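1. Below are the sequence and a predicted model for it; my questions follow.
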Amino acid sequence: MQENKQKTLDRLARLEGQVRGIAKMVENDRYCVDILAQTAAVRSALKGVERLLLENHARHCVTDAIASGDAEEQREKFNELIALLQKTGG
């Protein structure tokens, strides 16, 4: 996770700011279409964070399981990856 950790944290910080901005838009009775455009941007940015985390899991956790030669660990990590892909729509 180290190589993508700062990138992930930076993206999450931006997302946090975007969500606060959306809350202010709602408080200020901004036009619904403008608010929805921002919520779409947040969803897209969150998908980017998910991709980083999935990539990290595949590159490290799954790769380590394969290298271990432990069939049970390999099955476990493979099943985790499939479950994550199903949850995230990947």
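-> Received, thanks.

2. hey, let's count contacts and neighbours off CA atoms from now on
-> OK.

3. Is it correct that V19 is in contact with R43?
-> No: counting by Cα atoms under 8 Å, R43 is not a contact partner of V19; they are 10.3 Å apart.

4. List the residues that contact the spatially most central residue of the chain.
-> Nearest to the geometric centre of the chain sits E50, at 1.8 Å (Cα atoms, centre = their mean). By Cα atoms under 8 Å, 6 or more residues apart in numbering, E50 lies in contact with T88.

5. In which helix or strand does it reside?
-> helix 32-56 (DSSP states H and E).

6. another structure for you, compare them:
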Amino acid sequence: MHNSEEEKLTHRSTKEKDKLVTRLKRIEGQVRGIQNMIENDRYCVDILTQISAINSAMNNVGLHLLENHTRHCVSDAIKDGNGEEAIQELMDVFKRFSKSQ
């Protein structure tokens, strides 16, 4: 996803990046597992259970990112006098995130 506006970046510690990447790789493995389950004609309920687990894992990653964004990016913007814009952006993210639930 490339934004036509200036691309915003967030500094994350190596520990934070490693934690997120590990979670996402685990989710990626779960998705591959579902592909195999479908190819092997596994029982629908078993597949749906795995999909539910993946959705939950993705939601947890999203909530983690939302929390860090609020604690750092939004907080810093408020301190720098750009609070209104940061809060509006955060609210827009909450709206998008809640639609995916």
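-> Looks like it came in fine. Please read these numbers as outputs of a predicted model, since none were measured by experiment.

7. Drop the TM-score for these two in here.
-> TM-score of the superposed chains, computed with TM-score structural alignment, normalised by the length of the first structure, equals 0.89; 87 aligned residues with a Cα RMSD of 1.4 Å.

8. hmm, back to that, quick one: what's aligned to the residue nearest to the centre of the first structure in the second structure?
-> By TM-score structural alignment, E50 of the first structure lines up with G62 in the second structure.

9. measure that match to I78 of the second structure for me?
-> To I78 of the second structure, G62 of the second structure is 22 Å away according to Cα to Cα, to the nearest Å.

10. Likewise for T49 of the second structure?
-> T49 of the second structure is 42 Å from I78 of the second structure, by Cα to Cα.

11. Same check on S52 of the second structure?
-> For S52 of the second structure, the distance to I78 of the second structure - Cα to Cα - is 37 Å.

12. Give me the more crowded residue out of these two.
-> When neighbours are counted by other Cα atoms under 10 Å, S52 of the second structure and I78 differ, and I78 comes out ahead with 15 against 12.

13. What's the match for that one in the first structure?
-> So I78 of the second structure corresponds to I66, using TM-score structural alignment.

14. In terms of helices and strands, where is that match?
-> helix 63-68.

15. and the counterpart of Q30 of the second structure in the first structure, what is it in contact with?
-> Using TM-score structural alignment as the criterion, Q30 of the second structure maps onto Q18 of the first structure. Under the criterion of Cα under 8 Å, 6+ apart, the contact list for Q18 of the first structure reads Q38, V42.

16. before we move on, which element is Q18 of the first structure in?
-> In this assignment (DSSP H and E), Q18 of the first structure forms part of helix 2-27.

17. Please apply the same query to K77 of the first structure.
-> Taking DSSP H and E as the definition, K77 of the first structure sits inside helix 71-88.
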